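A.B. asks: Whatever this is, show me its structure:
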Amino acid sequence: MIPQRSQVIQDVNSAFLHGEPSEDVFVEQPQGYEKKGQEHKVYKLKKALYGLKQAPELGIERFKHTLSEKVLKSVNMNTPCSLNQMRKKKYAREVLEKFGMDKSNPVKNPIVLGSKLTRDEGGVRVDTTLFKQVVGNLMYLTSTRPDLMYSVSLISRYVESPTEMHWQTTKRILRYVRGTVDLGILYKKQGNKELMAYTDSDYARDIDDRKSTSRYVFKLSSGVVAWSSKKQSVFTLLTTEAEFIAATSCTCQSIWMKMVLEKLGKVQNKCTTLFCDNSSTINLSKNPVMHGRSEHIDVRFHFLRGLSKDGMVKLVYCSSQEQVADIMTKPLKLDVFLKLRNLFGVCSVHAVN
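C.D. replies: Sure, this is the predicted structure:
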């Protein structure tokens, strides 16, 4: 999987300590750490420190060097692989044991059809710390389990004041993990080498604030390589507006994805295809004269039109039944959920062993 920018986590508390000065740098002996009898001498730095003006640059250079040596050169996109399958399988079992769900009854989908979560202000409160721990552990699993993305992002909205209703939903997700610990993403050697994306939105589905949520999924080879489920920062008045904002977010990600793939030696020369199940959004990306449906859309989202006109991206209609991103939009019937999960490239690790 190619990580999203929001998924790249750095230890900011020690980031600068990994930089090595390219020239001799000396500092006075810190107060309390003077060497007795040699107080007049200075220290020569072996590593960068906070306060050193070169520290940020040195830290970035070290990070770029490590990335190129340890990551970019080690990736072979022509090799079939199951991303972190054995490690994440072990981690999933540890999570289940940690929260006492390793003996629970497994279920086939992470959330019940028709489920609607709210703040539930009158509900019975549960342990906030425990709830946050469970959500945090599940969020880590979503890095290789996109089928968990919708349900986990949903419960994460209530970590500050969780109730029994939220806890029961969370326990069902754990029961789903219990029954699917063998699942992971399979990338086949002869898979499709063209990057393609699916974009979708759930209009005003959040019951508490009526904001919409943007979803996108990127596929390469036989599996998904990037995915997102994020509540929109603005209120939308029409379905078309929510879908257009989601498509814009997907477009931004596609530009970054193509840059990453170029660094990996997999240049995407063709226009990136974005599949969308809303025909009005597709027409709006091509034709600005749709005042009734576009007058409320913030101007900052309209650069999608320019990219579409320049041939950088192309919005193509797909039916709702073939909309892969739908799995991260709402609870689905079991047969639909399993079908879309399969289109993600998610399968048992035994399929690659």
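
A.B. asks: only C-alpha atoms for contact and neighbour calcs from this point on.
C.D. replies: Noted.

A.B. asks: Arg93 should be in a helix, yeah?
C.D. replies: Yes. Assessed by DSSP: H, G, I helix; E, B strand; the rest coil, Arg93 belongs to a helix.

A.B. asks: Please work out how many residues are found near it.
C.D. replies: 15 (other Cα atoms under 10 Å).

A.B. asks: so it makes contact with Gly179?
C.D. replies: No. Between Arg93 and Gly179 there is no contact under Cα atoms under 8 Å: 10.5 Å.

A.B. asks: one more to put side by side:
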Amino acid sequence: MVPRHSHRIPKPSVRLQGYHLYHVNSLAPGATSSSMSGTRYPLSHYVTHAHLSPSHRSFACAISTIVEPTTFEQANNDPKWQVAMQSELLALEQNHTWTLIRLPPGHRAIGCRWVFKVKYHSDGSVERYKARLVAKGFTQREGIDYKETFAPVAKLITVRCLLAVASVRNWSLHQMDVQNAFLHGDLGEEVYMQLPPGLRRQGEYDACRLNKSIYGLKQASRSWFHKFSTAIHQAGYQQSKADYSLFTKVRDHSFTTVLIYVDDMIITGNDEEAIRDLKLFLHTHFRIKDLGPLKYFLGVEVARSSQGISISQRKYTLDILDEAGLLGAKPAKFPMEENLKLSPTEGQILHDASKYRRLVGKLIYLTITRPEISYAVHVLSQYMQQPRKPHLDAVHRLLRYLKGAPGQGLLFPSKGDLILTGYCDADWARCAITRRSVTGYCVFLGGALVSWKTKKQTTVSRSSAEAEYRAMASATCELTWMKYLLDDLCVDHHMPAKLYCDNQAALHIAANPVFHERTKHIEIDCHVVRERIQLGVITTAYVRTGAQLADIFTKPLGQGTFRSLLGKMGVIDIHIPP
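C.D. replies: The predicted structure follows:
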């Protein structure tokens, strides 16, 4: 085990002196769409540098240096957090969130805890110290404390598509935060909660009867989303059928959209006046805070320049490395050994499996901006039930790869078209235990990588052609859904989306009812590929195996192949000096 550094993160003053962005055109210089034949060129073919503003540099440094408390005891020793907790309690009382009572006989009060977060201005300075009281919803009982709980949450693919469209069309991006969003939701059930830590017991009262929803309750998200969607419809916005968290408004040539993820909003469009009207409307209905230009959303750092919009999870990555004690580890060149064979039965069982599960869980969220680790995380997540030492060693290897470039992320270019292009691949009988194949695909919107997936197929394929055909079916469904999403974003996509595959037999099956003996057992839903081709939604094309970008999502690759494919996917690191 590599010893921990004495500080939580590396000093940023050296690595952050020179920011740069790469600009990726959809075609290489001098190339035409007809001459590409599915080939994507590495970033080195067309690279320019652009230094980001000092304010963004300050912002990136600030979010990496301030340590947030994890317990009430830690926060209670700091006057700043004491003030934050008292402010939250005052807001809850003014909102009539609860009524202090003596717990009735036969009822059980759920617990609660404090969660602490530092909020920043766009220039990196501290805006405020936020303390949020959260109910321990996992102690609620179904049918007693709650009934319906489902609430839509914005798909992260939608977030990336929205950023890609905004980058090409030069739309401004605004971020809004709803203060105490869940407190706006009305609570219909009879729910009791323990007195919050820090709230003095008043007389004989020993519990709170909740009048409104509070963070952590299982039904809180549903109550809040119902309240918000009802209000936004009054402003003339329509709910997207592709993503129910996306609301759009079209008036002549004016287009405005708002995407909501719980209590965080992204607002964009081509009409600044309509955006101002929307902000004013929201201010009249909720306690809304305008956070200015989009900088930090759901743990994703957003940077913008004339070259495009880049996203990364640098702080989140450094936090994972710090938790694992690998901030000083030697970096690895690629995520997973090429010939690594992991087994659920070989190796010593870990005494503390929670550490493994926690690390893998965090790595799953890191795949939001790190597509190249999707396959490795997919493999490691299969051993959560009973992890062993070889599995933990593979996690550490992946973390050492992340150590080499913690600020690596994606670039959404500001120039190019908004045409969908997909790559699909399958590794036949990849799983040594079940002999099921692994599907991998990725989808580009112009020059921006917006969607990707690694997934083990649900059934065993009898041939590589069948495995590839199933992968094509998965990619086809994704492309079809994305065309619906682009329609809601007023992106005209009249051309069929092109889907590249490196298996000729699968291409023949998709185009014609051939190879009856090899296809009569394939499920009907797989033939959605042929149906979409006939409808003109997609068109298929062959790409040689060496240029198949989806290969990175189906198997562990060696350093040379891995770096070659990664360089063609728009993955960059703005934190490395040019």
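
A.B. asks: give me the stretch of the first structure that the longest helix belonging to the second structure matches.
C.D. replies: Secondary structure assigned by DSSP state H gives helix 464-488 as the longest helix of the second structure. Aligning helix 464-488 of the second structure against the first structure (TM-score structural alignment) gives residues 239-263.

A.B. asks: Give the buried residues for that stretch.
C.D. replies: 239-251, 253-254, 257-258, 260 (16 or more other Cα atoms under 10 Å).

A.B. asks: go on, stretch 376-393 of the second structure?
C.D. replies: 376-381, 383-384, 386-388, 390-392.

A.B. asks: all strands for the stretch 101-250 of the second structure, in order.
C.D. replies: Using DSSP state E, counting those that start in this stretch, the strands of the stretch 101-250 of the second structure run over 112-120, 126-135, 172-178, 192-194, 207-210, 238-239, 246-251.

A.B. asks: Output those in TSV; the columns should cover distance to Ala353 of the second structure.
C.D. replies: Formatted as TSV, the strands of the stretch 101-250 of the second structure follow (distance: least, Cα to Cα, whole Å):
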stretch	distance to Ala353 of the second structure
strand 112-120	25
strand 126-135	26
strand 172-178	36
strand 192-194	31
strand 207-210	36
strand 238-239	42
strand 246-251	38
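
A.B. asks: Could you provide these in a markdown table, with additional columns for mean neighbour count?
C.D. replies: What follows is the strands of the stretch 101-250 of the second structure, written out as a markdown table (neighbours: other Cα atoms under 10 Å):
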| stretch | mean neighbour count |
| --- | --- |
| strand 112-120 | 17 |
| strand 126-135 | 18 |
| strand 172-178 | 19 |
| strand 192-194 | 21 |
| strand 207-210 | 21 |
| strand 238-239 | 18 |
| strand 246-251 | 20 |
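
A.B. asks: Of these, which is nearest Leu92 of the second structure?
C.D. replies: strand 126-135 (9.2 Å; Cα to Cα).

A.B. asks: I would like the range of the first structure that aligns with that closest one, please.
C.D. replies: Strand 126-135 of the second structure maps onto no residues of the first structure, going by TM-score structural alignment.

A.B. asks: same check, this time on stretch 365-384 of the second structure
C.D. replies: By TM-score structural alignment, stretch 365-384 of the second structure lines up with residues 140-159 in the first structure.

A.B. asks: Touching the matching stretch from outside, list them.
C.D. replies: Here stretch 140-159 of the first structure makes contact (Cα atoms under 8 Å, 6 or more residues apart in numbering) with 1, 83-84, 88, 92, 110-111, 117, 119, 128, 131-132, 135, 138-139, 166, 169-170, 173, 183-185, 227-230, 327-330, 341, 344, 346.

A.B. asks: Just the buried residues of these.
C.D. replies: 1, 83, 88, 92, 110-111, 117, 119, 131-132, 135, 138-139, 166, 169-170, 173, 183-185, 227-230, 327-330, 341, 344, 346.

A.B. asks: Sort out which of these are in helices and list them.
C.D. replies: 88, 92, 131-132, 135, 138-139, 166, 169-170, 173, 341.

A.B. asks: how about a markdown table for those residues, with distance to Asn283 of the first structure added?
C.D. replies: Formatted as a markdown table, these follow (distance: Cα to Cα, whole Å):
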| residue | distance to Asn283 of the first structure |
| --- | --- |
| Lys88 | 42 |
| Ala92 | 43 |
| Phe131 | 43 |
| Lys132 | 42 |
| Val135 | 39 |
| Leu138 | 38 |
| Met139 | 36 |
| His166 | 39 |
| Thr169 | 38 |
| Thr170 | 39 |
| Ile173 | 38 |
| Arg341 | 29 |
